[in-house]
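Trainee: Structure of the sequence below:
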Amino acid sequence: MSAPTWEQRGETFFLNLRFLLILCVFVSNAIEPLISRMMGMNSLYMWIFTFHMPLFVFVTGYFAKTSLTGSTGRKVLVQIGLQYVIFQTLYSILDVTVFQVDHIHHSFFAPYLLLWFLASHLCWRLILLLLQKLSPLRQIAAAVILGILIGYLPLDGTWLSVSRTFVFLPFFIAGYHFSFAWIGQLLTKKFRVIGILLSLTLFFALRIAGNELVPGWLYGSMTYMQLDTAYWYAGLIRFALYFLQLFAGACFLAFVPQRVSRLTDYGRRTLYVFLLHGLLIRWAAASPLYDYIDSYAGAFAIIASAVLLTILLSQPTVKKWTSAAIEPPVEWALHLERRALGNSGAVSK
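Mentor: Below is the predicted model:
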């Protein structure tokens, strides 16, 4: 049996990474109501946020290599759009009827909580298509500049997820152009030990720093004005944060196994965890559950539940019963597009 190619090894590695990241997403959302009460949970929350979204965007860019252009690219864009419409509608209806959450502005122009990722993912693909004539390094440089400059605009950063779209754009482009062969040979036992130690050092540094680092900077959803840092040097802070996120993300790679395992299979269905776990988080937040958690034993029970639920939502059975909403068929929409273009005389022969 021949040894796996770099491409095959890369797919396995990034599927394993994708599952670990969605696990971090679930855990961070689950412990968020506790971070103001428990310093340890706040440290864990901040540690996760230094790497999990930049790396998740990076992995998304990596897997976009084969589906950015052509008919496949159009299909993915339409599917992301349908996912956004379906879940933006579903979450809004549940907020009003079941969870009865007040003070939330429901609008298709304001992505609902985690749905910002869908809006931004669609935009990342479109922006990358526009930048394709530039070299990869110039694309990343342009993305970094845009990510810094977007913070100076006097607008609400959550509108159409415009802030997060540009703040995390460099990671999507970097992932798209990334080759696993660049780091495959570096993933030695020594690298893993060093990476894990540095990642733990970052955790304890955040623990010591306490509330010095404002979470809003790591969310990427707020402008400098919204962060109360509307000064000329605010862009330098975001530039420095890029290095922090790059460092934290590189260290976290040391935790990722390279072999094919159950994690690899789970990693193929992270979209299901991402879109469905919000329903569970919303239910827990609307219930009195967190009122009864006043110790680290309870907090660890919440974390354990998040881990188990992540595994549960990654099962093939969940995909079987929810695929119509999570991965809606788009052929009908593409057919309508072709008919519309044909009627307008825009179809090329």
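Trainee: Could you use CA atoms for every contact and neighbour count after this?
Mentor: Fine.
Trainee: Which residues are in contact with Ile303?
Mentor: Each residue near Ile303 by Cα atoms under 8 Å, 6 or more residues apart in numbering is listed here: Val27, Ala30, Ile31.
Trainee: helices and strands around the helix or strand hosting Thr322, which ones?
Mentor: Here Thr322, judged by DSSP states H and E, is contained in helix 316-326. Packed against helix 316-326 by the contact rule (3 or more Cα pairs under 8 Å, 6 or more residues apart in numbering; DSSP states H and E) you find helix 70-94, helix 270-286.
Trainee: To check against the first, give me the structure of this:
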Amino acid sequence: MFHVDAPPGQNEQSKQNEKNEQPKSRDAFFDNAKYLAILLVAVGHSWEPLKGDSRVLQGLYMVVYSFHMPAFIVISGYFSRSFDMSPARLKRLLTGVALPYVVFEIAYSLFSRYANDDPHQQITLLDPLYLTWFLCSLFIWRLTTPIWKLVRHPLPIALGIAMLASCTPAMTDDFDLQRTAQFLPYFMLGLVLRPEHFRLVRRPEARRLAVPVFVGALVFGYWAVPRMNASWLYHHDSAQEFAAPWWVGPVMTLAMFGCSLLLTAAFYSWVPSRTTWFTALGAGTLYGYLLHGFLIKGAGYAGLYDHAWLHRPYGVALVTALALTGVTLLCTPPVRRVFRFVIEPRMEWAFRRDAAEAARERQRALVG
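Mentor: The predicted model follows:
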């Protein structure tokens, strides 16, 4: 065998690269949290066509919408802490976020055009359709992560951007930048959180405090139904587009951030830390997120929501159960294997090989 001495510093760099490439054990808590959050996303979408007939359901809808995406986005920010401009992570960003956005933006546009018989539905990558906005926003958030990591106080700056966006009706709709800006503080919060912060909200006393928090939220949601436009919770528009004074936008942004943060912490406190029957499904939540929209929209296009009995309590319960079951099945390994080629493609053929990786392989070949 031949032994080739590496240049100074290369051995240390190789060891670090190999360490980074080693698979890390998954934390059951985060997989559980992602799965439970995606359940709430699917349930919220399934309630939307039904909520107009019931003040109770509208109140529940507002409570769910006030924290289900923030809870999901905080975790996305937390797992973006290690993102840098390395070739491996840029490839993952392109194949795991940008490509699925393109594919599902086109797929939902075609689905709306033909399943809903809407010839005016255009295919455009500039205007995210339905739930594809999250991929577009995640791409922007993650791509700018190295910049935010240089800033001394990123969360207050992100809140300032969100507040300014909430009173800027002239902001372009391209790539849903309004929603990207208004949800930015939740991603930034995840980016600055540390493991000890999540351990803090998982303490027994936090779980006990979560009970009055959710009870209070449900009461407030019921009270707010005739008094508040639920569209504020979408973070898609400015205050002026709600016919409100400009200063209401920043005030509502801060108020909703505080409420969402409180409910998100309460939600996390109830997430089990141990491995459960659904822990493995947490790895497939992106599949459930991107695919469940076809079920919800398909049911609407087929007129299934037009049945009067579905708008009664037992009908809502059935729709809820079907939404929970459907999104759970979409997170399972068989579904992931079928759709991996568009949601998590490898696409090694599309990229140049990393020079450092090629050098390591040549070194291993010489040593072997």
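Trainee: rewinding a little: now flag whichever of the contacts of Ile303 of the first structure is closest to Phe239 of the first structure.
Mentor: Among the contacts of Ile303 of the first structure, Val27 lies closest to Phe239 of the first structure (Cα to Cα), at 27.2 Å.
Trainee: Which elements pack onto the longest helix along the second structure?
Mentor: The helix spanning the most residues in the second structure, taking DSSP state H as the definition, is helix 248-270. In terms of contacts (3+ Cα pairs under 8 Å, 6+ apart), helix 248-270 of the second structure is packed against helix 68-78, helix 154-165, helix 195-201, helix 204-224.
Trainee: Nearest to Arg55 of the second structure, out of the ones you listed?
Mentor: The closest of those to Arg55 of the second structure is helix 204-224. By Cα to Cα, the value is 6.7 Å.
Trainee: Determine the set of other helices and strands touching that closest one.
Mentor: Contacts defined by 3+ Cα pairs under 8 Å, 6+ apart place helix 204-224 of the second structure against helix 55-65, helix 248-270.
Trainee: contacts for it?
Mentor: Here helix 204-224 of the second structure makes contact (Cα under 8 Å, 6+ apart) with 55-56, 58-60, 62-63, 200-201, 262-263, 266-267, 269-270.
Trainee: can you check stretch 239-256 of the first structure too?
Mentor: Surrounding stretch 239-256 of the first structure, the residues in contact under the criterion Cα under 8 Å, 6+ apart are 13, 16-17, 20, 50-52, 54-55, 144, 148, 187, 191-193, 195-196, 198-199, 202, 218.
Trainee: Phe58 of the first structure and Ala174 touch, don't they?
Mentor: Yes. In this structure, Phe58 of the first structure is within contact of Ala174 by Cα atoms under 8 Å, at 6.6 Å.
Trainee: who's more crowded, these two?
Mentor: Per other Cα atoms under 10 Å, whichever of Phe58 of the first structure and Ala174 has more neighbours is Phe58, with 26 against 20.
Trainee: Filter the contacts of stretch 239-256 of the first structure down to just the buried residues.
Mentor: Buried subset of those (neighbour count, 16 or more other Cα atoms under 10 Å): 13, 16-17, 20, 50-52, 54-55, 144, 148, 192, 195-196, 198-199, 202, 218.
Trainee: any idea which of the helices and strands packed on helix 204-224 of the second structure is most buried?
Mentor: Using mean count of other Cα atoms under 10 Å, the stretch among these with the largest mean neighbour count is helix 55-65, at a mean of 21.
Trainee: The first structure: matching residues for that one?
Mentor: Mapped onto the first structure using TM-score structural alignment, helix 55-65 of the second structure covers residues 39-49.
Trainee: mean shift between that stretch and the second structure?
Mentor: Mean deviation of stretch 39-49 of the first structure relative to the second structure after superposition (mean Cα distance after the TM-score superposition for the first structure): 1.1 Å.
Trainee: got a list of contacts for that stretch?
Mentor: For stretch 39-49 of the first structure, the surrounding residues in contact (Cα under 8 Å, 6+ apart) are 24, 28, 31-32, 34-36, 202-204, 206-207, 210, 215, 218-219, 299.
Trainee: 10 Å - rerun?
Mentor: 21, 24-25, 27-36, 199-200, 202-211, 213-215, 217-219, 245, 248-249, 252, 296, 299-300 (Cα atoms under 10 Å, 6 or more residues apart in numbering).
Trainee: Buried ones from the residues you listed, can you make that a ChimeraX selection?
Mentor: The command below creates a ChimeraX selection of those among these that count as buried (16+ other Cα under 10 Å):
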select :21,24,25,27,28,29,30,31,32,33,34,35,199,200,202,203,204,206,207,217,218,219,245,248,249,252,299
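Trainee: Aligned to Tyr152 of the first structure, what sits in the second structure?
Mentor: Under the alignment by TM-score structural alignment, Tyr152 of the first structure pairs with Cys167 in the second structure.
Trainee: if we can go back for a sec, tell me the average deviation of the longest helix of the second structure from the first structure after fitting.
Mentor: So helix 248-270 of the second structure averages 1.7 Å relative to the first structure (mean Cα distance after the TM-score superposition for the first structure).
Trainee: For the counterpart of Ala323 of the second structure in the first structure, what is the enclosing helix or strand?
Mentor: Here Ala323 of the second structure is matched to Ala306 in the first structure, going by TM-score structural alignment. Taking DSSP H and E as the definition, Ala306 of the first structure sits inside helix 296-313.
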